[in-house]
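# Build me a model:
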Amino acid sequence: MNQISSPTNAPVLGAIFMLGAGITFAITNILTPIITWQLGVPSTAVVFWQYVIATIIALPLIFRIGFSALKTKHPWAHESRALLSALGVQFFAFGFASGVPVWQMVALSMTGPFFIIAGATIFLGEKLTPQRLIASLVGFVGALLVSELGSEQFTWFSLTPILAAACWGSVSVITKYLSRDEAPESMTLYMLVLITPNHLLIGLILGFAVAILPEGTLPASLATGFDFVLPGGDALWLILLLGAVTAGAQYFLALAYKVADATYLQPFDDLKLPLNTLLGWLILSQVPHVWFWPGAVLILGASSFILWSETKRRNAVSFA
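As a prediction, the model looks like this:
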């Protein structure tokens, strides 16, 4: 029997792989502000080269899946999913480039489940239960606390992780739609193949906007445009490391979901908040403000409640 798929060690392996994904994603969240905020490399360029490198490293996985998995009835849904995923990454990197601290970025990005609820209700016809509504409201209050809305520390850049979460939540809704008649291998392959070209498309659109818009229209961290040239010096080595770590995180994530259920893995995924907060404090000297902690508890609590209530509801339906 294949050791990875053995039922006796699958939960332990799933937890280890998910923890590995959390650690590697935390490293990317430390490298990105160093390259963008500290070294001044445009976030669009960083993200583009990050995913070029990650895609090259993922080529063995792409060939193992096989291009026959590209047969689909929903090409535009796959493209929309890849574009929204790329936009989410761009918003996230732009937030780092604008000086938003790691703890705030990660906590606010965890509002994704609430956008999934909204999208599934509107576009997939799923029922808005009282549990979903209450959890969404609680998570919203938590996001307000973490973002420091109304304080002198709040900037509009603080909303970039929420925009990223909205994009990634939309990706999950499209994934749910595609999963009705598309194989997981097909969705994985389309994302691997399309995400880098979509980062290229976003960079081209931004470059066009920089060329035609009056000076000062775009934020300083975007106004340099995107020239598709790899930076040199320390930035080059850090981008190469960023791409490699990104590929490693995706591999860890794929292995985790291969051996264990998403419901079981969710608490281990939530460890990304303390992991990122700790690394941001140790490496970047970013200390969360006092309202971060109650806000983070509300976001985590609401997300966990959604997971618990949805699992209970599915179990009730399966036994009915």
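# When you work out contacts or count neighbours from here on, use the C-alpha atoms and nothing else.
Noted.
# who's in contact with the closest residue to residue 198 other than its chain neighbours?
With sequence-adjacent residues excluded and distances taken as C-alpha to C-alpha, 6 or more residues apart in numbering, residue 198 is closest to residue 83, at 5.6 Å. By C-alpha atoms under 8 Å, 6 or more residues apart in numbering, the contact list for residue 83 reads 194-195, 198-199.
# most surrounded residue in the residues you listed?
Using other C-alpha atoms under 10 Å as the neighbour test, these are led by residue 199, with 26 neighbours.
# residue contacts, that residue?
Contact analysis of residue 199 by C-alpha under 8 Å, 6+ apart lists 44, 47-48, 83, 86-87, 90.
# if I look at it, how far off is residue 232?
21 Å (C-alpha to C-alpha, to the nearest Å).
# same deal with residue 109?
Per C-alpha to C-alpha, residue 109 is found 31 Å from residue 232.
# who's in contact with the closest residue to residue 74 other than its chain neighbours?
Nearest residue to residue 74, sequence neighbours excluded (C-alpha to C-alpha, 6+ apart): residue 178, at 7.7 Å. For residue 178, the contact set (C-alpha under 8 Å, 6+ apart) comprises 74, 77, 187.
# Another for comparison:
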Amino acid sequence: MNQTRLHSNLFAVSNGGALAGAAFMIAAGAAFAVVNTSLQAVTMSMGMAPTAAAFWQYLVAMLCCLPWVMRTGFGVLKTENAGAHILRVVMAAIGVQFWVAGLAHVPIWQAIALIMTSPFFVTLGAGLFLGERVGIARWTATALGFAGGMIILAPWSDAFTAATMLPVAAAVFWAATSLMTKRLTKFESTRTITLYMLVLLTPINAGLAAGSGGFAVPDLSAAALVVLAGAMTMAAQWLIVRAYASADAAYVQPFDHVKLPLNIMAGWIVFGFVPGGNLWLGSLLIVSASIFIAHRETRQASLARA
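A predicted model of the protein is given here:
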């Protein structure tokens, strides 16, 4: 009787954790949809410089993090890998700049689909630069993901412009950031890696904004949208952490792709953007390939721990 009750309770906890993990990840996707819609409004519609928008967005996010930063303390910044931390944050900042610049020119549905190619660049970099063994299955999935990106880009069509490549450039730099993070986790704590990102990202964005037009905000409406983007950026990051803390990564990861239809819906409601036919086939390849890679990596990590 007691054993049956114990199994029942464990199932309830496990099931509840899985539901919570899925809910947190979907909520993070909704938060990112608000972020992307707000940034596209202030840059594409209101004429705000992308560098200024990125600076204010992450400054607000940093201010939202201050209670955690003060509680954590700056002692964790002591490190023997300062150069690697700085390089990682610089790559992340460049990725942010490319992303916000992309939102100033590219419809949300196209931008968000293209940024989802980032895991494939991670696989490519891990195989070429980190010396990791990448099997034929992962190379095949990576090739399919890139094929999906090419279908969405449609470089053979008249609609293709140089600006269309901006989200892809963001995906490249964010993939490089992920690879640097992966290396740093061998030597540094998660708190140290996170705090370096929070401390350095704002001044780097400030320097990029100062060098390309300043920090001007068009009006109060734009200011409100930028504050909203910053607050929701922090909320989305918190929700992602809670999602991975609630359930296994292999289970939670597919729910990350719900952000694609959420962003498509937001772009359609706010701007009237209607996705082209290429989106659906390209997105199917990208989502399927990235789910396969995420599941395979999680399974291999579990086997290695065992």
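# one step back: narrow the contacts of residue 178 of the first structure to those that are buried.
77, 187 (16 or more other C-alpha atoms under 10 Å).
# what does residue 252 of the second structure align to in the first structure?
Residue pairing (TM-score structural alignment): residue 252 of the second structure is matched to residue 265 of the first structure.
# which one in the second structure is aligned with residue 212 of the first structure?
For residue 212 of the first structure, no residue is aligned by TM-score structural alignment.
# One more: residue 78 of the first structure?
Counting by TM-score structural alignment, residue 78 of the first structure corresponds to residue 85 in the second structure.
# The equivalent of residue 289 of the second structure over in the first structure: what's its closest spatial neighbour, skipping adjacent residues?
Aligned counterpart of residue 289 of the second structure in the first structure: residue 302 (TM-score structural alignment). Nearest non-adjacent residue to residue 302 of the first structure, counting by C-alpha to C-alpha, 6+ apart: residue 135, 4.8 Å away.
# Can you classify the counterpart of that neighbour in the second structure by secondary structure?
Matched by TM-score structural alignment, residue 135 of the first structure corresponds to residue 141 in the second structure. Judged by DSSP: H, G, I helix; E, B strand; the rest coil, the three-state class of residue 141 of the second structure is helix.
# So residue 141 of the second structure is in contact with residue 287, correct?
No. Residue 141 of the second structure lies out of contact with residue 287 (C-alpha atoms under 8 Å); the separation is 10.2 Å.
# circling back to that earlier point, could you check how far the residue nearest to residue 198 of the first structure is from residue 138 of the first structure?
29 Å.
# swap in residue 153 of the first structure?
Residue 153 of the first structure sits 22 Å away from residue 138 of the first structure, going by C-alpha to C-alpha.
# So for those two, which residue has more residues nearby?
More crowded of residue 153 of the first structure and residue 138, by other C-alpha under 10 Å: residue 138, with 18 against 10.
# which non-adjacent residue is nearest residue 260 of the first structure?
Per C-alpha to C-alpha, 6+ apart, closest to residue 260 of the first structure is residue 14, 5.3 Å.
# That neighbour matches what in the second structure?
Using TM-score structural alignment, residue 14 of the first structure lines up with residue 21 in the second structure.
# pretty sure its match contacts residue 253?
No. Contact criterion C-alpha under 8 Å: residue 21 of the second structure and residue 253 do not qualify, at 9.5 Å.
# Look at the two and report which has more neighbours.
Using other C-alpha under 10 Å as the criterion, residue 21 of the second structure and residue 253 rank with residue 21 on top: 27 against 21.
# which parts of the helix or strand harbouring the more buried one are buried?
Using DSSP states H and E, residue 21 of the second structure falls within helix 2-40. Using 16+ other C-alpha under 10 Å as the test for burial, helix 2-40 of the second structure gives 17-18, 20-40.
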